[in-house]
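Student: Sequence and predicted structure, then a few things I'm wondering about:
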Amino acid sequence: MNKKELEKLLVDVKNGETGIDEGIKMLSELPYKDLGYATIDNHREIRNGYPEVIYCAGKTVDQVRGIAEYMITRNNNILATRATKEMYEALLEVCPQAKYNELGRVITVQVRPVEETESYIAIVAAGTSDLPVVEEAYETARILGNKVEKVTDVGVAGIHRLMARMDFIRNAKVIVVVAGMEGALASVVGGLVDKPVIAVPTSVGYGASFGGLSALLTMLNSCASGISVVNIDNGFGAAYNASIINKL
């Protein structure tokens, strides 16, 4: 429930269009709902602008399905990250409109319309191996109501590919750069644009990349200004921050 829906509920109760008992029930669950295995933060969207997101890793199929089923009763759009195909198939039983991005391991359910921004987020990726993180970021940004454009496979090993797309990248309001190996792409992009850059290190690379730690340290030590860095493989976190910036 967002602010507008809360205001409408109060008006409807006052005008007798919604029964008092029904209104009390909805308001009683406004702070949170205890499902036993999860406590759903129903107040999240009113505080932060976006409903709670389901992080599926470590949860059972039944738990993910139960959380999503309840959230839909609150008229919430659903974003579930790190989800398996089995979880998606279980969700289809209660949410026929659910969609699954298998590469990004993301389930989305659009319960109510999302008004897309005119400005766009550009997601720039170094290589095809980084695409799972790109897709997680893409689905996150879209369900949060952003126009999103992807520029992929433009890593520094063939930097002319990046230069051919720079006009398009510069016109974005905020740029998410996804790169593994040594993670140099974020520094290159950061030195060429006047927009905020959110860097996402990925766990792509050979042994000395230490599962993305090498790219993380490179991005944290970038000499290009205007770069912020999220955790390894955290496409969701990057897109969430990008969405906040894109809607300022």
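Tutor: Cool, got the structure. Numbering: from 1, shown residues only.

Student: Going by C-alpha atoms from here, please, whenever you check contacts or count neighbours.
Tutor: Will do.

Student: center of this structure - which residue?
Tutor: Nearest residue to the geometric centre of the chain (Cα atoms, centre = their mean): Thr140, 2.6 Å.

Student: helix or strand for that one, which one?
Tutor: Assigned by DSSP states H and E, Thr140 belongs to helix 131-143.

Student: take a look at this one as well, against the first:
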Amino acid sequence: MLPGLSGTDSEAADRVGTLLHTPGRLGVAFSGGVDSCVPLALAVRALGADRAVAVLGVSPSLAVDERTAALGAAAKIGARVVEVATHEGDPPTYRANGLDRCFHRKDELFARIFAEVVRAHDLTAVAYGEGKTPDQVGAIAVELRERGRAVALFTRAGPEHARAVLAELPDARHESAARLLVWPPEPPAPEGGLVVVLAAGTSELPVAREAEPIARYPGRRCELAVGVGVAGLHRVIGMLDLLRSARVVVVAAGMDGALPSVVAGLVAAPVVAVPTSIGYGAAFGGLAPLLSMLNACSPGVAVVNIDNGFGAGHLAAQIAAPPTPAAGAPSWGSDGRE
């Protein structure tokens, strides 16, 4: 824990803890230094010692006293340590100490650590494609295929990312419009309540198609409906029986962003609102519907970021979870995001 915290320091730590408080385990990259001890201690404080894991990379270049010091620091914090063998000295190009050795090993090294943590703790892996090269995403796919245990999800995956993943996981489910790949292609047996995902119009469908499998793969029943915007309010009224049978409703809407407030006024279930970047100039790329949703008159509306289908589906899966998590059902709570 963090001894000696009081006043604003304690309040700040509690705020960080609120951000970390998700189902599953949290892996913290750990070296034993101050910059990794602090987030690890905050994670232990927020989640408990059984849910915060220190991930320590071990290689021939790691001095014995450095490893001993790191293990000692983790013990004082009260966290379990997972030691991941990086094998960075294996290739001749690395041992030759070439100028490009760090870059040469980077893709393989981060992919191995990514997959090792997933394997050791039976986590679900989520790889965010934007900012990663196709080779990096492909390396993650290779590691996860060889481990053969994790459910893997690749978000914001462009065409080159998709080709790299499908080359290694050819049976992965590919939602090209949503820039999403999921492997294995079939979700687990459903448990918990129903998640209904609404797309106000066809333009919102890519965001809705990202949210739907994110909610489905932790083991939730899902229904997707398209074309139920406020411009055709009779269509919303016509599906009230479905909406009122849901444990939670995800609503993706652009333009004026009014649909979540309308739906929340008709159902008792919580509504997860997703503003989209659809709309003319004054929509400001989704800012207008975001502000509209944040100012919803109807109670029970939670708002995620613009076009954030992943966040909406994740929250909906948590809300609709059964009282006791089903054994083996994956959760996006402890993901492999970097």
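Tutor: Done, it's in. None of these values were measured; they are calculated from a predicted model.

Student: what's the counterpart of Val196 of structure 2 in structure 1?
Tutor: Under the alignment by TM-score structural alignment, Val196 of structure 2 pairs with Ala122 in structure 1.

Student: Do a quick rundown of the strands in structure 1.
Tutor: Taking DSSP state E as the test, the strands found in structure 1 are 33-34, 39-40, 54-55, 78-81, 99-101, 106-109, 120-125, 147-151, 174-179, 197-201, 227-229.

Student: still on that earlier bit, in structure 2, which residues correspond to the helix holding Thr140 of structure 1?
Tutor: Mapped onto structure 2 using TM-score structural alignment, helix 131-143 of structure 1 spans residues 205-217.

Student: Outside of the matching stretch itself, which residues are in contact with it?
Tutor: With contact meaning Cα atoms under 8 Å, 6 or more residues apart in numbering, stretch 205-217 of structure 2 is reached by 175, 177-180, 187-188, 190, 195, 197-199, 222-224, 226, 250-252, 276, 307-317, 329-332.

Student: one more time with 6 Å, if that's ok
Tutor: Residues outside stretch 205-217 of structure 2 that contact it (Cα atoms under 6 Å, 6 or more residues apart in numbering) are 177-178, 187, 199, 307, 309-310, 312-314, 317.

Student: Mind checking which of those are in helices?
Tutor: The helices, defined by DSSP state H, take in 309-310, 312-314, 317 from the contacts of stretch 205-217 of structure 2.

Student: Which one of those is nearest to Arg119 of structure 2?
Tutor: Checking those against Arg119 of structure 2 by Cα to Cα gives His314 as the nearest, at 21.2 Å.

Student: Count the residues that sit near that closest one.
Tutor: Close neighbours of His314 of structure 2, defined as other Cα atoms under 10 Å, add up to 21.

Student: Tell me the residues of structure 1 aligned with stretch 28-37 of structure 2.
Tutor: Using TM-score structural alignment, stretch 28-37 of structure 2 finds no match anywhere in structure 1.

Student: and Ser29 of structure 2, what does it touch?
Tutor: One thing to correct before we go on: residue 29 of structure 2 is Ala, not Ser. Ala29 of structure 2 makes contact with Val55 under the criterion Cα under 6 Å, 6+ apart.

Student: Equivalent analysis for Gly58 of structure 1, please.
Tutor: By Cα under 6 Å, 6+ apart, the contact list for Gly58 of structure 1 is empty.

Student: That one -> structure 2?
Tutor: When structure 2 is aligned by TM-score structural alignment, Gly58 of structure 1 is paired with Gly131.

Student: how close does its match get to Leu166 of structure 2?
Tutor: Separation of Gly131 of structure 2 from Leu166 of structure 2 (Cα to Cα, to the nearest Å): 19 Å.

Student: if we can go back for a sec, counting neighbours, which of the ones in helices among the contacts of stretch 205-217 of structure 2 comes out on top?
Tutor: Within those, Ala317 tops the neighbour count with 32 neighbours, counted by other Cα under 10 Å.

Student: And for the counterpart of that one in structure 1, nearest residue in space, chain neighbours not counted?
Tutor: Counting by TM-score structural alignment, Ala317 of structure 2 corresponds to Ser243 in structure 1. Among residues not flanking Ser243 of structure 1 along the chain, Ala141 sits closest, at 6.1 Å (Cα to Cα, 6 or more residues apart in numbering).

Student: Could you do Tyr100 of structure 1 as well?
Tutor: Once flanking residues are discounted, Tyr100 of structure 1 sits nearest to Ile107: 4.6 Å by Cα to Cα, 6+ apart.

Student: ok, that neighbour touching Ala80?
Tutor: Yes: between Ile107 of structure 1 and Ala80 there is a contact under Cα atoms under 6 Å: 5.0 Å.

Student: so stretch 216-227 of structure 1 aligns onto which residues of structure 2?
Tutor: Stretch 216-227 of structure 1 lines up with residues 290-301 of structure 2 when matched by TM-score structural alignment.

Student: nearest spatial neighbour of Gly309 of structure 2, skipping sequence neighbours?
Tutor: In this structure, Gly309 of structure 2 finds its nearest non-sequential neighbour in Ala211, 4.3 Å apart by Cα to Cα, 6+ apart.
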